[in-house]
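S.K.: Sequence isn't available, so here's the structure alone:
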């Protein structure tokens, strides 16, 4: 057990103290998956325990009793962008489990007008073409129980693929690590360290295709973009408690502290790190119907008169589970609640134990 924990702590130490990096990269991997989690403002690090744990905290895969399959779809920015997710998980034995998941965030059918005007200055609409820009995240997860009762750990290996039409593409690689601990009185604690060694992306620029952009507007876009970027680590710390009432009713209360090692507008921020809390609640009836609510994304917004105003992002959700099939819905926003449109998120989860 000591060797496992030592390796994990070393990774976390390297991520916090040994790296300096660009602030933003691969942000699509931070949106979240599963409408049930999004309805609770993503405050699920401590109690996640199904196929979606591969994303939220791979240590939670140890709670699987049989194979599970999950799907999710959501449209963002007035249906301009589509966000899709699929995952499959299975227990290997009573002490280990594995999962694989795929995320795609893309905008399709973008008009390429760089060839609209030919060399003689004539406009030819037949020269307009279509292209897509898409980000893919493929994650392989492994979870293992430690000798201490109630203590589990998990590791993710991620492959990132980003494509911008014929203009540019990149490959990226990274790792996550997480732990969960459950007490005998239904308290759960979880820690998820994302991009623990930083996630590295290397871009390949199609200079011939890029030249069409460079020549479209004289004097603009003359320099090629940077070809490397890295994603700085993030830490999520969660705690949750399940309350039972009269056998038929349950209330799950959860809280998360989301830590980024950079200074921004989070409610708690310094030059070393910023902390953004999230709270989530789930009311359940006979393990069949669920009503969810959450609040997160607390930001100190600068107003036009140079004063600051505290803003936050609420979310709501509803779930229904019957005979191994679970359908969840969330009404939430992925970012700035004062500008971006709220999205309707749907997800489906299948538990193979029913079909056996």
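M.R.: On my side now, so go ahead. All of these numbers come straight from a predicted model, not from anything done at the bench.
S.K.: When you work out contacts or count neighbours from here on, use the C-alpha atoms and nothing else.
M.R.: Will do.
S.K.: Kindly provide the distance from the residue lying closest to residue 142 once chain neighbours are set aside to residue 30.
M.R.: Nearest in space to residue 142, with sequence neighbours left out and distances taken as C-alpha to C-alpha, 6 or more residues apart in numbering, is residue 98 at 4.5 Å. Distance, residue 98 to residue 30, by C-alpha to C-alpha, to the nearest Å: 21 Å.
S.K.: which of these two has more neighbours?
M.R.: Remark: of residue 98 and residue 30, residue 98 carries more neighbours, 24 against 11, as counted by other C-alpha atoms under 10 Å.
S.K.: so that one sits in a helix?
M.R.: No - the assignment for residue 98, made by DSSP: H, G, I helix; E, B strand; the rest coil, is strand rather than a helix.
S.K.: Please look at it and residue 87 and confirm they touch.
M.R.: No - using C-alpha atoms under 8 Å, residue 98 makes no contact with residue 87, being 10.9 Å away.
S.K.: okay, now the one to match up with it:
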């Protein structure tokens, strides 16, 4: 495969972004330190997507061969072929709803475009005040949104690169914080059949802060009021502290033990994840597919406070127009309960 000037420039840009992301992530915690825990916002970006991927414990950085590569490693969509559509739903703890929709379309033999939408809905909660601690009768909602546009390319027969630009928005009541971030990744298919290595940096962007009407308040001196002293309420504006995004660097490797077999596969995978606001994480998992029809998956997430074992299953189906898959995954969240994910993937 000929490396054109465009491919060369694109690969240099992606590698530069990944290098910058790695340098920034190194300024975070490491070696089990928790000193920066809770120091970033937009935490919904760290919730893994995909019933197939999460059934494998989230060890998908080196796999990334379905539409959820848009989340784990954008380079993965370069080799999907055809038009791919995925819809995922996650019943998260505390009645939160986590959803993902992804679409990829090849624009040439070597180039692919993708679009993704990631959303977390925490539902409605009752508004309370100092004067009405039991509730005012009104409610507010909390939602998070990320919309991404991805471009990926096959640089050679073995190397793929991808880059995503995404808009991120957080909403709490009438307060909104928004900004832009980038993801970048690469996948290398080794000379050993079935072996893949992937690297990705996610959420490389600036700081955001909340703005909105609720930051303007009417301040009343309660001590003077309780003492019977009449005073004029004062208008005040609350300051919103800017927050960073949860930058992460992911390195993954996968190997198909049954590579070369037409109707079966056994993929084992492992990911190392370096976070800017938490200690490193390790994910490992496996997937066995029988007769290109039925899949069983299992995984384990290490160095998480509550996360641990995961398992999942999937069924493939097809007709003359498309191929599809239905996937389910279960994840043990410890004292937080469990997460149940379902997803549909289609290839046209």
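M.R.: Perfect, thanks for sending it. Here the structure is a predicted model, which means the values were calculated and not measured.
S.K.: Overlap in contacts, residue 98 and residue 87 of the first structure.
M.R.: Jointly contacting residue 98 of the first structure and residue 87 under the rule C-alpha atoms under 8 Å, 6 or more residues apart in numbering is no residue at all.
S.K.: aligned partner of residue 89 of the first structure in the second structure?
M.R.: Matched to the second structure by TM-score structural alignment, residue 89 of the first structure sits across from residue 104.
S.K.: these two touch, right, that match and residue 86?
M.R.: No - counting by C-alpha under 8 Å, residue 104 of the second structure sits too far from residue 86 to count as a contact (9.2 Å).
S.K.: shared neighbours of the two, which are they?
M.R.: With C-alpha under 8 Å, 6+ apart, residue 104 of the second structure and residue 86 have common neighbours residue 67.
S.K.: the more surrounded of the two?
M.R.: residue 104 (27 against 21).
S.K.: who touches that one in this structure?
M.R.: By C-alpha under 8 Å, 6+ apart, the neighbours of residue 104 of the second structure are 67, 77, 83-85, 112-115.
S.K.: repeat that for 10 Å
M.R.: Residues near residue 104 of the second structure by C-alpha atoms under 10 Å, 6 or more residues apart in numbering: 66-67, 70, 77-78, 80-86, 112-116, 149-152, 347.
S.K.: any idea how far residue 315 of the second structure is from it?
M.R.: The gap separating residue 104 of the second structure from residue 315 of the second structure is 21 Å, by C-alpha to C-alpha.
S.K.: Then residue 191 of the second structure?
M.R.: Residue 191 of the second structure is 30 Å from residue 315 of the second structure, by C-alpha to C-alpha.
S.K.: Could you do residue 27 of the second structure as well?
M.R.: Taken as C-alpha to C-alpha, the span from residue 27 of the second structure to residue 315 of the second structure is 43 Å.
S.K.: From the neighbour counts alone, determine which of these two ranks first.
M.R.: More neighbours surround residue 315 than the other of residue 27 of the second structure and residue 315, with 17 against 11 (other C-alpha under 10 Å).
S.K.: wait, doesn't the more buried one sit right on residue 297?
M.R.: No - the pair residue 315 of the second structure / residue 297 is not scored as a contact, 11.7 Å apart, by C-alpha atoms under 10 Å.
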